Each structure stands twice: as C-alpha cells, then as structure tokens.
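[1] next one to model:
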Amino acid sequence: MTEGTQPEGPGADTPVRPGGATAVVVGGGLAGITAALALADAGVRVTLLEGRPRLGGLAFSFQRGGLTVDNGQHVYLRCCTAYRWFLDRIDAAALAPLQDRLDVPVLDAEGVPGRRLGRIGRTALPVPLHLARSLATYPHLSLAERARVGRAALALKRLDPADPALDAQDFGTWLARHGQSPRAVEALWDLVGVATLNAVAGDASLGLAAMVFKTGLLSDPGAADIGWARVPLGDLHDRLARKALESAGVRTEVRTRVTSLSRRADGRWSVQVPGESLDADAVVLAVPQREAHDLLPDGALDDPERLLRIGTAPILNIHVVYDRTVLRQPFFAAIGSPVQWVFDRTDASGLVDGQYLALSQSAAQDEIDQPVAALRERYLPELERLLPATRGAEVKDFFVTRERTATFAPTPGVGRLRPGARTKAPGLYLAGAWTATGWPATMESAVRSGVGAAGAALGALGRPRDHLLEVFEEAA
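    Okay, the predicted model is just below:
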C-alpha cells in the first residue's frame, strides 16, 4: 500500500476502544489547534501537547515593557476560507476583520514628486476587470509595462497550479518569458509574491506562485481583500484558542515536549512525554518538518529524508516606536527601498503615547543575522525617505524579532517533497503548513493541513466528518 491510500471506514486501520476514540495532537500551532478542534467536534477525546509555554506556533505575542508585541505581522485574505473558519470557530472573527475592498498604498522611495504614491485596489467588476482601473492608473509602471502585466496575468490564469511540471519551474523565468521587466517584477509581482511566498520570483516555484495569484487575484473580485488582527495575535491564537479547546473538551498541555512515538502490539499508539506515556487510537503530528522527521517511527514514510530536503526561509521583523504619529493609514507597501511592508500596531500593542510601526521583511536571508545596530542604521533613514513625518520624531524604541525558519522555502521542486496527511503507519497523520496543502506556508495552509489530518483520522476511526464540509469541500 502506498502513502496516502489507506482504506477508510470503522476499524480500517486503527482499532477503536469501546469507551470511545482517543487522539493525541502533537504541536499547538494553528495546524495542531485546528486538528484538535475538528477531532473533538466529532466526539473524539483529544489531548493536545505543546512544548512551548503558549499556543499559536509562530504567530504569537510577547510583552516588552508596556507593549504587547506580535513576533511578526500576519495577514490573511478573503480567499483564505479555512483560516476564516478557524477565526469563527474560536469566536475571533470580529477581532481580525477584512477590508471592505482591497486597497494597498504603495510608496516608491525613489519616485519623482507626484508619482511616489500608487495604489493596488479593486472595483466590484467581475474578474479580471476588477483590477483594470488599478492597473491602468498604477504610477510605478510605464504604460507599456502595465499592458504587458495584463497579458501576463491572463496567461497566468490559464495555468493549472496542480500541474507537477509547474512545480519544477521558477516563477522569475516564467515572468521574463512573458515580457515582465525587472521594474514590473519589483513593483508588482514581487510586491505580492514575496509577502505571500517568502521568496522572490526567481526563487519561487511557478506552481505555488500560480496558485497564489490565481486564487488571490484572479478567482473572485474580493478574493484578495486583506484582513489582519486588530488585537495581539496571542489574544487569538493562544487565549481564545485555549478557550475554544477547553469548551470542546480537549485536554491541553503546554511546556510538554514529546520525546517519542511508538505503535503498540494492539495497534494503538504510545506517545512519550517526560514522566508520562499517553495511549491513543490516532496521533496527529503537527510540528515543523525537521521535528516531524525526528519523531516519525521507522516505515511511516517511504523516504523520510525528503522532509529534511524541504528548505526553510527567514522573516525579519523590525519594530520602531516613535514619540508621535508619523503614519496616518493602517499599512503601506514600499518599492525602491529595502522596506517591504509597514503596519501601524499602536492600538493593538496598548501604546498610549506616540506610534508603533512594525516592518515585515520577508525573504530576509541577507539580513536575518545582522546586528540590531546595523539594522537601525539601515532602516531608520529608509523610513525617513518614505515617511517625511519621521524626520522630526524621536525614536523611543527600536528592536527586532527574527524567525530564521519562519516558513518552508517555496523553491522549484518543493511540491514533490511535501507529504500528505496520511502516513504508512496506520493511525498516524501529519499536519503543518509544510505538508501538501497546495498553498504556500501561510496561516491558511496550516489550518487546511489540520482539517485534512483530522478528516483522514476521522475517516479511519469511523467518525462523522460532515462538520468539516464548511471549511472546504476537499475535507470530506
């Protein structure tokens, strides 16, 4: 039997005890939380184990003086149906609302007067006309470049992101073949792609890039409307998630690191943690790929070493607190500058006086290990170029957060390395944004993976999965 083709149905791969099915979820990020909720909602008795002192994985908050700081800025789009379901499920949708309509201010640090500010937005017209006005008036590209962007977008719309041949190609080469200038790549394609893929076009799988642009910009007029948390991420992914888990009957243990997994002679699983052994009918392993590799028992995957060949990519986050308001809008993107995206986090952080800006710098391989002093010297002048109001402002605080392995690297060929939810070990399932969801490493991918793993486990346990249909039809 090959991976991902286990039979389903009561008793097909995991014996169920008369007292009811039990499951252990290893990992308390979005994938693990989702899997635990989906299993518990079907009547499975679930224990969730997390090694950190909090839930939320890499989307979390911490305290710095009087500030509540997110480790990095996270956004989602209207097309992220699974993450939107997750927000509803933990009663948090009102705390992370969506824009009424896509609107992204784009500042050019090197633009001539009158052309520094452009906007990427949409109208209510059908696809692809919903972006036509924005593209026609986008000042950061020439008229000829805008026309070529339109033709490339139509060609992209014809691609099938699931085609394995696309996974082997890089997006940058495809863009060049379709007439995209370096300026167009910087001012438009990478503006979106770096933030969603965590890679520049030349380093990104064409399959993943096609998925991002087709789904976000070319599927539905409102698909790319942006949502973000108006409160600290910890309020969502830790506090409200714990409340939802508790209400669902999930036993949640933090500061509890799993040391090994083994399948017993009776077909059930034994999960070892310091000082305790937990038995379960099913286990969902929702941890990063390298940790999953170390915990997988022999024979669980045909080639477990492929997990180690899934690269990682860093994200650098720069935090600046000014003594006054320097930005009058919630966020903006930048071109012609090392600055990528800047968000106003003043209200969410609890700051009373001044303004707190968070810079999200994806694909930050060249800067992730630079000293804070060097980053300060580089980025404060860039903010002065972009935001004239900063020139007379006092910097009250400047600090950085670094996620060296923030996401899996979306390099060409990564698709064939990403495993599905099922393993060859009956009763053992994988979840995480790095698994084969078809999405890049986003909160959406993490939630989808948790739903997929739970759905596979419930099918094997003979438990209902109808409640997962509201997330996405493929979970059935």
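
[2] going forward, measure contacts and count neighbours with C-alpha atoms only.
    Noted.

[3] span of stretch 414-430 from start to end?
    Length of stretch 414-430, first residue to last, CA to CA, to the nearest Å: 17 Å.

[4] then stretch 252-263?
    22 Å.

[5] same check, this time on stretch 223-231
    OK, stretch 223-231 end separation, CA to CA: 23 Å.

[6] now stretch 279-298
    19 Å.

[7] what's in contact with that stretch?
    The contact list for stretch 279-298 (CA atoms under 8 Å, 6 or more residues apart in numbering) reads 14-16, 21-29, 31-32, 35, 259-262, 267-271, 304-305, 307-308, 310, 427-432, 434, 450, 453-454, 457.

[8] check stretch 48-67 too.
    The list of residues contacting stretch 48-67 from outside it, by CA under 8 Å, 6+ apart, reads 24-30, 32-33, 36, 68-72, 74, 232-234, 237-238, 241-242, 250-258, 349-351, 406.

[9] filter the residues you listed to the buried ones?
    By neighbour count, with 16 or more other CA atoms under 10 Å, the contacts of stretch 48-67 hold 24-30, 32-33, 36, 68-72, 74, 232-234, 237-238, 241-242, 250, 252-253, 256-258, 349, 406 as buried.

[10] top strand in this protein by residue count?
    For the chain, the longest strand by residue count, based on DSSP state E, is strand 395-408.

[11] show me what that one is packed against.
    Identification of packing neighbours for strand 395-408 by 3 or more CA pairs under 8 Å, 6 or more residues apart in numbering; DSSP states H and E yields strand 312-322, helix 372-386.

[12] how does it look with 6 Å?
    In terms of contacts (3 or more CA pairs under 6 Å, 6 or more residues apart in numbering; DSSP states H and E), strand 395-408 is packed against strand 312-322.

[13] now the angle between helix 372-386 and the following helix or strand past the strand it packs on, please.
    For strand 312-322, the following helix or strand on the C-terminal side (DSSP states H and E) is strand 331-335. Put simply, strand 331-335 runs at 90 degrees to helix 372-386, going by axes from the mean of the first three to the mean of the last three CA atoms, to 10 degrees.

[14] and the contacts of strand 331-335?
    For strand 331-335, contacts defined as CA atoms under 6 Å, 6 or more residues apart in numbering pick out 105-108, 340-343.

[15] structure for this one too, so we can compare:
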Amino acid sequence: MGGEMKPVVIIGGGPAGIASAVHLARRGVETVLIERSARLSGRAASFLYAKMDEEIDYGQHVLMRCCTHSIDLLRLLGQGDSVSFQKSLRVPMRSETRTDEIASRPLPGALHLLPSLLTYRFLSFSERMNAVKAALSLLLRAPDDVSFDEWLRGQGQGKREIATLWEPISVATLNAHAGDASARAARVVFKRGFFKHHGADIGLFTRPLSHVFSSATSYLEGSGGTVLLEAPVSRIIVERGRAVGVETDNGDVIDAHAIISAVSSPNLVSILPPDVARDKYFSCLKGLNYAPIVNVHLWFDRSIMNEPFIIAVDSRIQAVFDVSATRRDTKRHHIVISQSAATDWIDAPINGIVDLSLAELGRLLPQARKAELIDSLVIKSRSATFVPSPGTDELRPEPTAPISDLFLAGDYTATGWPATIEGAVRSGINAVEALLSTTTR
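    The predicted structure follows:
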C-alpha cells in the first residue's frame, strides 16, 4: 500500500479510531484520522471545569490488567504511566454496617479468589459455598440466550448472593444489571479478568483522559499521518458498491483508499447512504440497546476516603472513587460516584441526585458526615454503552462491511469483549487486520 495510493480514512478519534490509526501507522500505511471534537479521545474524554480549576473526566474509566491491548497502546503513545495498577486485585466492599474485600491470594488460576469467597462477610457460610459452586460453573460455560440473573438462579444462587456479589460486578463491568446482561457477557468478564491471577488488577487513570488519548495526535503526525480535528463527517461516499471517501460538514471531500468507521453504531447509520443503511448488516445495529451512566462529582473541604475506590453494597449508589488521591492532588478533595445502568437516575433532578449521593456517602463513610460540600457537578450520559443483553452477540457485526473498502471499529462490534476501552482498542486492531487482509489477497 504505497506509491500514489490514497490514504485510509478513519472516522472517529476515540480509542477505537486511535488504535486503528496507530496500528496502520506502524505498518507504514498513510492515514487520515477525522474527529469532530477539538481533541482526540472520543467518549474517553475530559474537560476543564473552570469553577474548580480542574480538568475532569466525563466518565470514570477503569482498566484491568487483562486489558493488554489498551496497555500496549498507552505505552506506544508514551502514556504507560498514566494508569496506576494495583500490585494484586483488591476490591473494597462496603455497606453501612460491614466492610470486606474481594482480594487475590497467592494461589494458582481461579483459586486465587477462593479465600475471599469463603470468608465473604456479606454472605452466610452456605451462601458462600453456593457462590463458589456457581463460580466454578461460570468457568465452564454460560450461554448468550439467557440473562446472567437467570443463569445464576439456575445455579442455585439466591437473592443475597446475587445482590451482594454478582450484581455489583455485573453493573460495574457491563453497565448492565444481572437481569439485563447475558450470561455469556458476564462470563467473559469473570473468565478473562477475575478468574485469572492478576487479570483483574484494577488500574486507575492518574491524569485526565483527554490528556492521555490526545497524545496520539503527535504520534500519528510524527509517523506521517494526518489528524483533522473539529471536522464532523456528514456522509460516507459510496460509488458502485465501494466506499471511496467522506464529506465533512463544511463540504470538504476526502478521497480514500479505504474507510474505517470508528464511531458509534447510531452515528454510523446516520452518515451512510440510505440504501446502504437498509442492508441487514447495518439495519440490525438498530437492535442494540444503550444504557445510561451518571457521574456525580463532589468536592469536599477534607478527605472522606481511606481507599482509592470502594464498591457499595446494600446502597443506592454503586462505586465511589477518590479522584484527588489517584491524581495525587493535594489541593482538592474530589470524589466521583459512578452510577452505571442508571435508568432511575438519568431523568432525575440534579439536586435530588446530589442529596441522595450525600445521604448514601454519610451511611457508608463516617468521614463524610463531618465534611462540608464545596461544590458538585452531575454529568449524565444517556446512551453511554450498548447493553450486552441476551442475543446481542448475533447483532454485533464483524469488521468487514458488505460495502467494499468499508470496515467497522467500535466497542459494539464483534470483539468478544463488553463495551470498554479494551473492547474499543481491540475493535480498531480487528478492523485494520481485516482491511490489510483484503489488500494482500
């Protein structure tokens, strides 16, 4: 792919598009990466909150050590130190009356979690034994056509085991309640992450996300590529069954040797020619449902946490992160409550969300009862990620589209991973491999 050949055009500058562009650049392929925003980063973005003079993330993103492709990409971008990983898995679990943790122990394979499960204080002894049996079954098989909740009940799991163990992990990793996620999607998280020694070690970003991913601009331009910012794409140009270019909102046309779409499925459908969008390959994307995430940013006059994060049990909030501690910011005391699958929160009034959050923090964290709230900010994302509901695997497309020279990337594609940064990065690499395989036949 050299000489007078036109560039590969990549639409969308989030992790999927960045991964595609970087992977192509390493193969010596000329690329044009087009992003509608002022910086590369996509949904993994941040912005300056002037009132507190702090760059804050739109959403709270976490990596696990099994996210190997994301880790490799960050290293290539010179951002390997932007994520701080635990030395070994430790997930603090906290309710109003109890504290415990899901922690790794020096045992082989999935057995590394066995001591935690056998002593988990939120369950009785018999419930713990039931949970261990279900975990062993989850290692073997879980279908895509039943919900995780239904599968768990079939394994003898009661309300208590589901509510205090399986549900918190399902919501945090899949942005879906156990009753909405497929059993297979949950199995992916547990088998590749939690059931592997060090697979689920938690990594938290130590700097704002836009700073992390926008570093791809200098990498790509230094490799001979082009990055176009603030350039929304209005349509993909298709001629005689082949994708030949894109047109931006301001009327600029960019000819392409091939196109990789790395935008969300609804955005992709909106920029395709109508007759192309009606093809079954694209029309089935309308069957993907999306779930909201709400992030509640709170600034206090003092520190209220002793951990970088906690998972709440028997609470109306889910996960709490100490952003200031992770970023080693001694000037502020900034925490974030991340509420996934937040259907009940997305249309709730802001004041009500803040009041509920403060009340729950007071129940969970004794230090919060004495702290004074300085400021708050609620960020709602109505369609944050697709829901990996039963049967969804059949709707997730492979990267090669039925239109010649058009390839798809995005966490909704058939990566075998849930809607995460890792799923997005893998999708970008999959799209490139599919593209290169067609040019070498």
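
[16] rewinding a little: next, the mean deviation of the helix or strand following the longest strand of structure 1 compared to structure 2.
    For strand 395-408 of structure 1, the following helix or strand on the C-terminal side (DSSP H and E) is strand 428-430. When structure 2 is overlaid, strand 428-430 of structure 1 sits 0.3 Å from its aligned residues on average, using mean CA distance after the TM-score superposition for structure 1.

[17] what's strand 428-430 of structure 1 in contact with?
    By CA under 6 Å, 6+ apart, the residues outside strand 428-430 of structure 1 that reach it are 282-286, 421-423, 453.

[18] residues in structure 2 aligned with that strand?
    Using TM-score structural alignment, the residues of structure 2 aligned to strand 428-430 of structure 1 are 406-408.

[19] so how far is the matching stretch off the chain centroid?
    Counting by CA atoms, centre = their mean, to the nearest Å, stretch 406-408 of structure 2 is centred 21 Å from the centre of its parent chain.

[20] still on that earlier bit, how about the longest strand of structure 1, which residues of structure 2 does it hit?
    Using TM-score structural alignment, the residues of structure 2 aligned to strand 395-408 of structure 1 are 373-386.

[21] which positions in the matching stretch come out as buried?
    Applying 16+ other CA under 10 Å to stretch 373-386 of structure 2 flags 376, 378-382, 384-386 as buried.

[22] ok, stretch 134-150 of structure 1 next?
    By neighbour count with 16+ other CA under 10 Å, stretch 134-150 of structure 1 contains the buried residues 134-135, 138-141, 145-146, 148-150.

[23] now do that stretch: distance to the chain's middle.
    In terms of CA atoms, centre = their mean, the centre of stretch 134-150 of structure 1 is found 29 Å from the chain centre.

[24] read off where it ends up in structure 2.
    Using TM-score structural alignment, stretch 134-150 of structure 1 pairs with 116-132 in structure 2.

[25] and for that stretch, what's in contact with it?
    102-103.

[26] circling back to that earlier point, export the buried residues of stretch 134-150 of structure 1 to a markdown table and tack on secondary structure?
    Output for the buried residues of stretch 134-150 of structure 1, formatted as a markdown table (DSSP: H, G, I helix; E, B strand; the rest coil):
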| residue | secondary structure |
| --- | --- |
| Ser134 | helix |
| Leu135 | helix |
| Tyr138 | coil |
| Pro139 | coil |
| His140 | coil |
| Leu141 | coil |
| Glu145 | helix |
| Arg146 | helix |
| Arg148 | helix |
| Val149 | helix |
| Gly150 | helix |
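
[27] looking at those residues, which is nearest Asp170 of structure 1?
    Asp170 of structure 1 lies nearest to Val149 out of those, by CA to CA, at 17.6 Å.

[28] residues in contact with the nearest residue to Ser376 of structure 2 once chain neighbours are set aside?
    Nearest residue to Ser376 of structure 2 in three dimensions, chain neighbours excluded: Leu298, at 4.6 Å (CA to CA, 6 or more residues apart in numbering). Leu298 of structure 2 is in contact with 334-335, 376, counting by CA under 6 Å, 6+ apart.

[29] against Tyr379 of structure 1, how distant is the alignment partner in structure 1 of Leu298 of structure 2?
    In structure 1, the residue matched to Leu298 of structure 2 (TM-score structural alignment) is Val320. Between Val320 of structure 1 and Tyr379 of structure 1 the computed distance is 10 Å (CA to CA).

[30] give the buried residues for the top helix by length along structure 2.
    Counting by DSSP state H, the longest helix found in structure 2 is helix 421-439. Residues of helix 421-439 of structure 2 classed as buried by neighbour count (16+ other CA under 10 Å): 421-435.

[31] closest one to Gln367 of structure 2 out of the residues you listed, please.
    Nearest to Gln367 of structure 2 among the buried residues of helix 421-439 of structure 2, counting by CA to CA, is Ile421 at 32.9 Å.

[32] structure 1: which residue goes with that closest one?
    Under the alignment by TM-score structural alignment, Ile421 of structure 2 pairs with Met443 in structure 1.

[33] element containing the closest residue to its match other than its chain neighbours?
    The shortest distance from Met443 of structure 1 to any non-neighbouring residue, by CA to CA, 6+ apart, is to Tyr83 (6.5 Å). For Tyr83 of structure 1, the host element (DSSP H and E) is helix 81-89.

[34] residue range for that helix in structure 2?
    Aligned using TM-score structural alignment, helix 81-89 of structure 1 spans residues 68-76 in structure 2.

[35] ignoring the adjacent residues along the chain, who's closest to the corresponding residue of structure 1 for His177 of structure 2?
    The pairwise alignment with structure 1 assigns His177 of structure 2 to Val200, based on TM-score structural alignment. In this structure, Val200 of structure 1 finds its nearest non-sequential neighbour in Val194, 5.4 Å apart by CA to CA, 6+ apart.

[36] and His257 of structure 2, by the same measure?
    Lys6 (4.8 Å).

[37] that neighbour - that's part of a helix, no?
    No - the assignment for Lys6 of structure 2, made by three-state DSSP, is coil rather than a helix.

[38] quick check: the gap between it and Val244 of structure 2.
    If you go by CA to CA, the gap between Lys6 of structure 2 and Val244 of structure 2 works out to 10 Å.
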